[in-house]
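Participant: Would you be able to build a 3D model of this:
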Amino acid sequence: MTIRYLVRPGSALKGRFPVPGDKSISHRSVILGALAEGVTEISGLLEGDDVLATIAAFRAMGVVIAGPDHGHLRIEGVGLRGLKAPQTPLDCGNSGTAMRLMAGVLAGQTFASTLVGDASLHKRPMGRVLQPLTAMGAEIHAQDGKAPLQIQGKPLTGIHYDMPVASAQVKSAVLLAGLYAQGETCVTEPAPTRDHSERMLNGFGYMVSRQGSSACLQGGGRLSGQSMQVPGDISSAAFFLLGATIAPGSDLLLEGVGINPTRTGIIEILTRMGARIDLTALREIGGEPVADIRVRYAPLQGIDVPPHLVPLAIDEFPAFFVAAACAKTPSTLTGAEELRVKESDRITVMAEGLRALGVGVEERPDGAVITPAPIKGGQVDSHGDHRIAMAFAMAGLVASGSIEILDCANVATSFPSFPALAQAAGLSLEQLSA
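Facilitator: Purely as a prediction, here's the structure:
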């Protein structure tokens, strides 16, 4: 189905509500729950298409999973060696997280499997995962380093891997393969990335040690089923942080949002620009720090994004591009070449979209310079990228005319309730389908 958004200008965002469960944590909870011994009960799970694809994949490998039902999932874990050979290729849909993490799990099995996805996922590079897995002894066939991935499970040997590029997905894939490897597996990252896998492995009773910038584990252990709650997704919250910051009169309270320090780059970036963002009711849920986040309208100044914040906000830069377009002075982003291999080339797609709305953007190989200008109405193409669609939807709050956003169906991969929540908060958004 073709879905597009029509956003009319004006209004402010107000109210209080939770955002959907964290996508990264939801994926990992399903994977570790399936590989654990005993039952895992999950609440607050994101019921987006990406996570549903991960659930379907483990069902296809013999794991009994009940739900999801209003965010609740019950998994009867089969243990590390209990998966069965799937009879058909495992479809990861649009999810790079699912494909890369499952490649790590499947590399050490005793059977063959194939990972496939949609057209967008088949364009995304998998070589950065295949290289360390192959070094561990995995047998994975891919054409030009891209899906489909044909995996023949093999005995694995632990390695010490220095990642050339900071990537939580690569780190997680290698650690998951390390569960099946003989000896110690260590991953050293050049810059901090989200650490949900390490936290959750420890929560499931599998020790991961942290030594400086390295995460290490020994193969041959076991995971124990757990009861856990998934906090709200800061990547989803980012679009409401953006909208309430740029729209005069806005005042929002987002409840129960995960504020893992490896994920809060967008909060620090917006705060450096002048945003009024307050964290309240700080607490911990399932080993993850959580807070209620209040955000109110504030005029913004442009910034040069500090390099150390880039990996801590890598999924939220579509929101930053729009915030930068609404600032009083130019902003510069560098060191973000990773954005070119997301669901779309986010540097080019955001630059093209903002130019179509009257904003000046100088595209660079690893980022962009955004020169603020009044946002006009117009048509932009999200190129099937959920985060770009939501960022431009929020731009409609301050546009001088209506904004039509094309190819928005994939918003359902991470935030299926976005249109309804945005409308309830005050965004004049109409979802059109054909």
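Participant: drop to CA atoms for contacts and neighbour counts, all remaining ones
Facilitator: OK.
Participant: pretty sure residue 113 contacts residue 148?
Facilitator: No - with contact defined as CA atoms under 8 Å, residue 113 does not reach residue 148; the gap is 10.4 Å.
Participant: Quote the end-to-end distance of stretch 407-418.
Facilitator: 15 Å (CA to CA, to the nearest Å).
Participant: Could I get the buried residue list for it?
Facilitator: 407, 408, 409, 410, 411, 412, 413, 414, 415, 416, 418 (16 or more other CA atoms under 10 Å).
Participant: Grab the nearest non-local neighbour of the first one.
Facilitator: This points to residue 407. residue 384 (5.0 Å; CA to CA, 6 or more residues apart in numbering).
Participant: How about the last one?
Facilitator: Counting by CA to CA, 6+ apart, residue 411 is the residue found nearest to residue 418 once chain neighbours are left out, at 7.6 Å.
Participant: check contacts around that neighbour.
Facilitator: For residue 411, the contacting residues are 385, 386, 387, 389, 390, 418, by CA atoms under 8 Å, 6 or more residues apart in numbering.
Participant: one more time with 10 Å, if that's ok
Facilitator: Residues near residue 411 by CA atoms under 10 Å, 6 or more residues apart in numbering: 3, 48-49, 384-390, 417-419.
Participant: likewise residue 358?
Facilitator: Contact partners of residue 358, counting by CA under 10 Å, 6+ apart, are 325, 372, 373, 374, 375, 376, 377, 378.
Participant: what's the answer for residue 363, then?
Facilitator: Neighbour list for residue 363: 333, 347, 348, 350, 351, 352, 369, 370 [criterion: CA under 10 Å, 6+ apart].
Participant: could you point out which element follows the helix or strand where it lies?
Facilitator: In this structure, residue 363 sits in strand 360-364 according to DSSP states H and E. Downstream of strand 360-364, the first helix or strand assigned by DSSP H and E is strand 367-371.
Participant: Please tell me how far the residue nearest to residue 407 sits from residue 390.
Facilitator: For residue 384, the distance to residue 390 equals 11 Å [CA to CA].
Participant: More neighbours: which of those two?
Facilitator: residue 390 (25 against 20; other CA atoms under 10 Å).
Participant: Could you also give me the structure for this next sequence, so I can compare it with the first?
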Amino acid sequence: MSHSAPRPLRAAAPAAPLAGRLGVPGDKSISHRALMFGALAVGTTEISGLLEGEDVLRTAAAMRALGAEVTQTGPGSWRVAGRGVGGLVEPADVLDMGNSGTAARLLLGLLSGHPIFAVMTGDASLRRRPMKRVTDPLSATGATFWTREGGRLPLAVRGAADPLPIDYVLPVASAQVKSACLLAGLCAPGTTRVVEPEPTRDHTENMLRHFGATVSVTDTPDGRVVTLEGQPELVAAPVVVPGDPSSAAFPIVAALLVPGSRVVIENVGLNPLRTGLIATLREMGAALRIENERIAGGEPVGDIVAEYTELSGVTVPPRRAPSMIDEYPVLAVAAAAARGVTRMQGLAELRVKESDRLAATAALLAANGVQAMIEGDDLVVQGTGGAIPGGGVVETHMDHRIAMSALVMGLAARSPVAVDDAAFIDTSFPGFATLMNGLAGGAPIGPA
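Facilitator: Modelled structure (predicted):
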């Protein structure tokens, strides 16, 4: 599980257009939550399509350490025998969350409501990421946290013996902070209430209902109010994990940028709070169609058909950021290939991702001959009209999405694009290079 030697990769223009049908790995957000809610439910939860990337395997290991029985029964198929709400036990060792901010922040919510002591750490990237935005509201439950300077991991938590419900107004829209508060509220009597300024991904609310909790959502002039009735009995329920729209973004953009391409990505999650990239690419003129729409496990899914298109620059409004927060690096690659200027507004949240993703995205473009500027919290990209120079080496800063975005750029650039380390791609998209090479009918992505 540890990353020692870096794995440099490079991508060059393929000899033929990208073509074919593919599935992308299971949705990471839903995979984490399926394991956590399975651990809190009474009975045995069967999960299919689970993302078996490192981040999610860390969550599986953490749930095991907290007393749930978690077993893999086949590729993507898992079984979780839960302990009921409030039933988690004290872990015997440190919980190592690897590279996963989602797992770490949601788990802090779970631990806050249980009268147990736990210590959490992560890899070098995760130990740099701020946890204070979660520990501050969670302290209202009665939980106590000890952290490194700046609220960073490793940290220790002693959960509340008699947890109190939380009433919290989010200063910045964040699905992770919202979810942590709701998970803490499961163990508290009474109503937990979270107000978010902009709607963020609602997988936690959907899955809580799927497992039998009472969750209500109301839009008010002050924001979206999410309430949870505490101490529900969660009952085991099967979960079918759809393909991750954030992972689908990479083959979608690659197909749009490589001339003559047509790619179908099957069984992708189409939760409306996750489809900001599709809306944006369509505004840029992209030939994108959705086929075979259906509902699975409380979530809308469908197949996405992407065909090569000459794109035009657009302005992306700040209110769209929560629905595509992980897709900005690959959108910036599409913007680099488009005609005209693309301005992505309101990207403050990108500064606290796996890396300072705003700075890393601007640097990715600059290293490959594309003009880009950060103006306040906006990223402004000057499109090349389909003639990205390329030829650069991109510093990934241990960020899987920066690495994959750079490799997609290499497929569409005049000169190959290299990344200093691609080892971290496995956290969210195991087999990424193999799958992209399969669409190209060759190996445009290979060792640098």
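Participant: Could you report the neighbour count for the aligned partner of residue 92 of the second structure in the first structure?
Facilitator: Residue pairing (TM-score structural alignment): residue 92 of the second structure is matched to residue 87 of the first structure. Residue 87 of the first structure: 11 surrounding residues under other CA under 10 Å.
Participant: Ignoring the adjacent residues along the chain, who's closest to residue 87 of the first structure?
Facilitator: Nearest residue to residue 87 of the first structure in three dimensions, chain neighbours excluded: residue 60, at 7.5 Å (CA to CA, 6+ apart).
Participant: Let me see the contact set for that neighbour.
Facilitator: Residue 60 of the first structure makes contact with 54, 83, 84, 85, 86, 87, 88, 89, 90 under the criterion CA under 10 Å, 6+ apart.
Participant: Distance-wise, check it relative to residue 339 of the first structure.
Facilitator: For residue 60 of the first structure, the distance to residue 339 of the first structure - CA to CA - is 32 Å.
Participant: before we move on, what about residue 138 of the first structure?
Facilitator: Here residue 138 of the first structure is placed at a distance of 28 Å from residue 339 of the first structure (CA to CA).
Participant: now swap in residue 303 of the first structure and tell me
Facilitator: According to CA to CA, residue 303 of the first structure stands 19 Å off from residue 339 of the first structure.
Participant: same thing with residue 431 of the first structure?
Facilitator: Applying CA to CA to residue 431 of the first structure and residue 339 of the first structure gives a distance of 27 Å.
Participant: cool, and residue 279 of the first structure?
Facilitator: Look at residue 279 of the first structure and residue 339 of the first structure: by CA to CA, they are 28 Å apart.
Participant: More neighbours: the two, which one.
Facilitator: Neighbour totals were compared for residue 279 of the first structure and residue 339, and residue 339 leads with 19 against 16 (other CA under 10 Å).
Participant: May I ask you to confirm that the more buried one is in contact with residue 366?
Facilitator: Yes - Residue 339 of the first structure is within contact range of residue 366, at 8.1 Å (criterion: CA atoms under 10 Å).
Participant: Now for these two: what residues contact both?
Facilitator: Common contacts of residue 339 of the first structure and residue 366 (CA under 10 Å, 6+ apart): residue 347.
Participant: Could you export the contacts of residue 60 of the first structure as a markdown table, including distance to residue 360 of the first structure?
Facilitator: What follows is the contacts of residue 60 of the first structure, written out as a markdown table (distance: CA to CA, whole Å):
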| residue | distance to residue 360 of the first structure |
| --- | --- |
| 54 | 40 |
| 83 | 52 |
| 84 | 53 |
| 85 | 52 |
| 86 | 50 |
| 87 | 51 |
| 88 | 48 |
| 89 | 44 |
| 90 | 42 |
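Participant: Residue 187 of the first structure: which of those residues is nearest?
Facilitator: Of all the contacts of residue 60 of the first structure, residue 187 of the first structure sits closest to residue 54, with 24.0 Å by CA to CA.
Participant: Quick check: that closest one vs residue 341 of the first structure, distance?
Facilitator: Counting by CA to CA, the gap from residue 54 of the first structure to residue 341 of the first structure is 21 Å.
Participant: which among the contacts of residue 411 of the first structure gets closest to residue 23 of the first structure?
Facilitator: The closest of the contacts of residue 411 of the first structure to residue 23 of the first structure turns out to be residue 48 (CA to CA; 8.1 Å).
Participant: For the equivalent of that closest one over in the second structure, the count of nearby residues, please.
Facilitator: Taking TM-score structural alignment, the alignment pairs residue 48 of the first structure with residue 53 from the second structure. As a burial measure, residue 53 of the second structure scores 20 neighbours (other CA under 10 Å).
Participant: hang on, residue 53 of the second structure packs against residue 428?
Facilitator: Yes - in this structure, residue 53 of the second structure is within contact of residue 428 by CA under 10 Å, at 5.3 Å.
Participant: Give the residues shared as contacts by these two.
Facilitator: 25, 26, 28.
Participant: Could you find the counterpart of the last one in the first structure?
Facilitator: What that stands for is residue 28 of the second structure. Residue 28 of the second structure maps onto residue 23 in the first structure, with residues paired by TM-score structural alignment.
Participant: Report the contact partners of that match.
Facilitator: The neighbours of residue 23 of the first structure, taking CA under 10 Å, 6+ apart as the test, are 29, 45-48, 50-51, 97, 230-236, 413-415.
Participant: Show me where the stretch 301-448 of the second structure has its helices.
Facilitator: Ranges of helices in the stretch 301-448 of the second structure, per DSSP state H, counting those that start in this stretch, are 328-337, 357-367, 400-412, 432-440.
Participant: And the match of residue 28 of the second structure, how close does it get to residue 315 of the first structure?
Facilitator: Taken as CA to CA, the span from residue 23 of the first structure to residue 315 of the first structure is 11 Å.
Participant: so what's residue 268 of the second structure closest to, chain neighbours aside?
Facilitator: residue 243 (4.2 Å).
Participant: Is the one you found in contact with residue 271, as I believe?
Facilitator: No - with contact defined as CA under 10 Å, residue 243 of the second structure does not reach residue 271; the gap is 11.2 Å.
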